[in-house]
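In: Turn this into a model:
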Amino acid sequence: MEALLHTLQPLAAVLGAVLVALVLVWCARRLVHRVLRATPEVQLVTRKASNPARLVLAALGARIALGQTAAGEPWAAVVDYALVLLLIGSLAWFLAVVLVIVETVVLSRYAAVARDTRRLKRLETQIVLARRIGVALVITLAVASVLLTIDEVRALGAGLLASAGLISIVAGLAVQSSLSNVFAGVQLAFTGAIRVDDVVVVEESMGTIEEITLTYVVVQVWDERRIILPSTYFTSTPFENWTRRRSELLGTVELDLDWHAPVAALREHLDGILQNSPLWDGRTGSLQVTGAVDGVVRVRILVSAADSGSLWDLRCQIRESMVGHLQDAYPDALPRQRWESVSSPLPPPAER
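Out: Sure thing, here's the model as predicted:
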C-alpha cells in the first residue's frame, strides 16, 4: 500500500498542477473580460492565447510538482526531460501567438483611423514582415534550446566553436544567396519600394503585388497567374511601380484618322463619354492632334483614372465608343489610302 501511495503521489501532484494551471488561465480570461470589456481585441487575445498559455503553465507546474515529489526516482529524469521539451515548444507557440496578436491589433486599430491607404499598405507590409522575422527567431531559438538539452549536441557545439573560423567561411558561402534575399526582403519592406497591392511591371508583365516575404515576392498578373520573384530582383533590377506615390494614373488612346477627321466634334464626343463614365476621376481629359504625316492624322486622347484597373477599362471604353462614333457619323474620317494612276506611255526600248 505504501509503495502504491509512493507511486501515485507524483501523479496526483502533476495532475493537481495541471488543474491549477487551467484554473489560473480561466480566472485570467474572466478578469480580462471584466476589466477590459469584450472588445474585439480582447476577444482575439483570449481566443488565440488561451491554449498556449494553458500548455505553458501546465508544463511548468507539472515540472515543479514532479521535482518536489519524485526526486531521485529512476523514471523521473525521463518524464522531466519530456516536460522540458513540452515547455520549450509551448513557450515558443505562446510567443508566436503573441506576435500574431500584436500584428492583428496594430493593423486593425490603424486601419480604423487611417485615411491614406498607401501608408496603411506600407505599414501592413512592414508589420507582417516584422512578425515573420520574429516568428522565425522564436522557432530558431526553440530548436536551439531543444538541441542544447542533449549532452552530445552541447559537446559538438564546443568543438564547433574551436573551429569557428573555417566553418564561418563555409557557412557564409553556403548561405550567401539566401541571406542576400532575406536582407533584400527587409529592405523592400522598410524602404517602401513596393507594397502589397502595388501595381508593377516586371518581366514585361503588369501585375499586382500579392505577397512580400523574407525571400521572395509574389506578383499576380491579370490572367490570375503568379510570378514568383526573389527579393533581390527588386533591389537589383529596374522595374515599374505605377502606384509608388499615388494610385491615380494617366493613360492614352491613339487613333490614326483621315485628314477629314472633325477634331472639334471628336473632342465634344469625348467630353460626353467622360461625363457619363464612372471610371473617369475628373482630373484629366483631353484630345489633341499629335501628328499629321504619312497620309494620316494621329489623334491622342489623354485621360485619368483612380487606379490601373479603372484606367484600362476607361481606355477600352473610349476606344470602342470613338470607333463606333466615327463609323456612324463620320465615315469619311476613317483612315484610307490614296493613290493616283498615271497613264503616260512607256518609252521605247531603245530609249530606256
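
In: C-alpha only now, for contacts and for neighbours.
Out: Fine.

In: Which stretches in this structure count as strands?
Out: Along the chain, counting by DSSP state E, strands occupy 199-202, 205-212, 216-221, 226-230, 240-241, 249-257, 280-293, 296-305.

In: Quick one: closest of the ones you listed to Val186.
Out: strand 205-212 (9.6 Å; C-alpha to C-alpha).

In: want to put them side by side, so please do this one too:
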Amino acid sequence: MLETINPANWTIDWNAIAISSVSVLVAVVFAYLLYRFVFAIVSRITQLSESEADDILIQRIRAPIKWSFIAIGVTLAAQIDEALGLVWEPLAQFLRPALLGWIAYNVVKAFVATLELRMEGNEDPVAMRSRKTRIAVLSKIATFAIIVITIGLMLFAIPSVRSIGTTMLASAGLAALAIGAAAQPALKSLIAGLQVALTEPLRIGDLVKVDGDAGRVEEIKLPFVTVRTWDERLLIVPTARFLDGSFENWSRVSEMLTGPVYLHLDPIADVGPIREEFERFVTAHELFDGRNLALLMTEAYPESVELRLSMSAETIGDLWTLRCEVREHMLKWLRENQPDALIRHRLELPGGHAKAGEAPAP
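Out: Below you'll find the model as predicted:
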C-alpha cells in the first residue's frame, strides 16, 4: 500500500503532456481567431448604427467574451483529450460562473454608461438628478446581486460546500432564520437603498441638511450616503437614517428658494426708510429673481425689535451670496443713516473703577 503512494514510484507520461499541450495551444489559437472574426463582423454592424449604446456595450464585453471563447475552445479540446479533461474540468467549474458574472457585470456597466450619456443633453437639473440617483442605486443593487450569485456558484463547485448546501436546504427553516439574523444589517441597507431609488427622498446633487450640517449629496451607496459640506468636510450618513428620521432637502423640487436676513435693532429705529433701502438694493441686484421681496417686523421687545428681510434667487448658491451682501449693505447703511438704531449695551459697575467710590466734590 505504501509503495503505491510513494512518489518514487510515480511516472510522468511526457507523451500525454505534449499531446495535451498541443491540444490546448490549438484550441486557444482557434478560439482567438474565431473571436476576432466574430467581433470584426459585429464591429462592422455597430458602425452602421448612429447610436453609441451598441459601441459602449461591445467595448465593455469584449474582454470577457474573448476569454469565454478561449474557455469554450479548451473545453471542446478536453472532450477529446481525456488527460486534459481531468485537469481542465475542475478548473472550468470555477471559471464558467466567473466568466458569466464578468459578462453580466460589464453589461450592467455598459447600460449605466449609456443612460448617463443620454442624460448629458437634458437641461432640467431636477430630472437629471432624479435619473442619475436611480441609475446609481439600481446599478449598485444589480452589481451586488451579480457578485453574490457568482461567488455562490463558484463555491458550489466545491463538493464539500455543495454537501453543506444540501444539508442546509434540508433544514431550510433554521437556516433562513440564522442567515436572516446574521445578514440583517446588509439586508436593511439593501432595502433602504432600493427605497431611496424608488421614492427619491434625496438625489445625487441635492442640498440637504441632516443633523445640523448642510451639504451636497455626492454619492448614494447601499449602506451609506456621502454629503459634502461647504467647508469640504465629508459626512458619512447611513442610508437608513434618511428613511428612519427627518432631514431637510432644499432642492428636491427646484433650487429656487427664499431666504431671510434678520436685523435686531433698537426700538427707536425708523422702519420705513430701512424698508425702502432694502427694496432698492435687492431690486437692483443681479442675483435677485423677482419672486419674493419683503421686510417685516417679526418681533418687538422692550429693548429691541426684529426685522426679517426676505428675498429669493434662482439657485441656492445665489441666494446665499445675496443674503450675505444684503446683510453687509444694510449694516453699513444703518451706521451711516440711522446709527441710533444699532443696539448698544453698556454696563457700569460702581466697584469697577477707583474713582467710582469717591464722594463728589462739595
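
In: rewinding a little: how about the strands of the first structure in TSV, adding mean neighbour count?
Out: Listed next are the strands of the first structure as TSV, based on neighbours: other C-alpha atoms under 10 Å:
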stretch	mean neighbour count
strand 199-202	21
strand 205-212	19
strand 216-221	22
strand 226-230	17
strand 240-241	16
strand 249-257	17
strand 280-293	15
strand 296-305	21
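
In: nearest to Val323 of the first structure, of the ones you listed?
Out: strand 249-257 (8.9 Å).

In: okay, the strands of the first structure in a markdown table with distance to Ala96 of the first structure next?
Out: As requested, those are exported to a markdown table (distance: least, C-alpha to C-alpha, whole Å):
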| stretch | distance to Ala96 of the first structure |
| --- | --- |
| strand 199-202 | 31 |
| strand 205-212 | 19 |
| strand 216-221 | 22 |
| strand 226-230 | 25 |
| strand 240-241 | 33 |
| strand 249-257 | 40 |
| strand 280-293 | 44 |
| strand 296-305 | 42 |
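
In: Which of those sits closest to Glu320 of the first structure?
Out: Taking C-alpha to C-alpha, strand 249-257 is the member of those nearest to Glu320 of the first structure, at 10.5 Å.

In: Return the residues in contact with the counterpart of Thr226 of the second structure in the first structure.
Out: Matched across to the first structure, Thr226 of the second structure falls on Val218, judged by TM-score structural alignment. When contacts are counted by C-alpha atoms under 8 Å, 6 or more residues apart in numbering, Val218 of the first structure is found next to 209-212, 226-229.

In: Please apply the same query to Gly259 of the second structure.
Out: 310-312, 319-320, 323.

In: same check, this time on Trp250 of the second structure
Out: Taking C-alpha under 8 Å, 6+ apart, one finds 206-209, 257 in contact with Trp250 of the second structure.

In: and what of Val219 of the first structure?
Out: Counted by C-alpha under 8 Å, 6+ apart, Val219 of the first structure has contacts 207-211, 226-229.

In: Looking at the residues you listed, which is nearest His33 of the first structure?
Out: His33 of the first structure has its nearest neighbour among these in Glu211, at 34.9 Å by C-alpha to C-alpha.

In: wait, that closest one sits on Gln220?
Out: No - the pair Glu211 of the first structure / Gln220 is not scored as a contact, 9.0 Å apart, by C-alpha atoms under 8 Å.

In: average distance between stretch 95-103 of the second structure and the first structure?
Out: Once fitted to the first structure, stretch 95-103 of the second structure is off its aligned match by 2.1 Å on average (mean C-alpha distance after the TM-score superposition for the first structure).

In: what span of the first structure lines up against that stretch?
Out: By TM-score structural alignment, stretch 95-103 of the second structure lines up with residues 86-94 in the first structure.

In: Quick check: the aligned residue for Leu147 of the first structure in the second structure?
Out: Under TM-score structural alignment, Leu147 of the first structure pairs with Leu155 in the second structure.

In: Run a quick neighbour tally on that match.
Out: 17 (other C-alpha atoms under 10 Å).

In: excluding its backbone neighbours, what's nearest it?
Out: The shortest distance from Leu155 of the second structure to any non-neighbouring residue, by C-alpha to C-alpha, 6 or more residues apart in numbering, is to Val161 (6.4 Å).

In: What is the burial count for that neighbour?
Out: Residues contacting Val161 of the second structure under the criterion other C-alpha under 10 Å number 14.

In: ranges for the helices of the stretch 1-150 of the first structure?
Out: 2-36, 40-69, 76-113, 117-148 (DSSP state H, counting those that start in this stretch).

In: Please compute how far the longest one lies from its chain's middle.
Out: Put simply, helix 76-113 of the first structure sits 23 Å off its chain's centre (C-alpha atoms, centre = their mean, to the nearest Å).

In: Also compute the angle for that helix relative to helix 117-148, please.
Out: 180 degrees (axes from the mean of the first three to the mean of the last three C-alpha atoms, to 10 degrees).

In: And for the second one?
Out: Our comparison of helix 40-69 of the first structure with helix 117-148, counting by the same axes, to 10 degrees, yields an angle of 10 degrees.

In: Run through the neighbouring helices and strands of helix 40-69 of the first structure.
Out: helix 2-36, helix 76-113 (3 or more C-alpha pairs under 8 Å, 6 or more residues apart in numbering; DSSP states H and E).

In: Val323 of the first structure is nearest to which of these?
Out: helix 76-113 (43.8 Å).

In: Tell me how far the aligned residue in the second structure for Ala17 of the first structure lies from Leu95 of the second structure.
Out: Counting by TM-score structural alignment, Ala17 of the first structure corresponds to Phe30 in the second structure. Phe30 of the second structure is 19 Å from Leu95 of the second structure, where distance means C-alpha to C-alpha, to the nearest Å.

In: what's the answer for His345 of the second structure, then?
Out: 80 Å.

In: the more surrounded of these two?
Out: Per other C-alpha under 10 Å, whichever of His345 of the second structure and Leu95 has more neighbours is Leu95, with 16 against 4.
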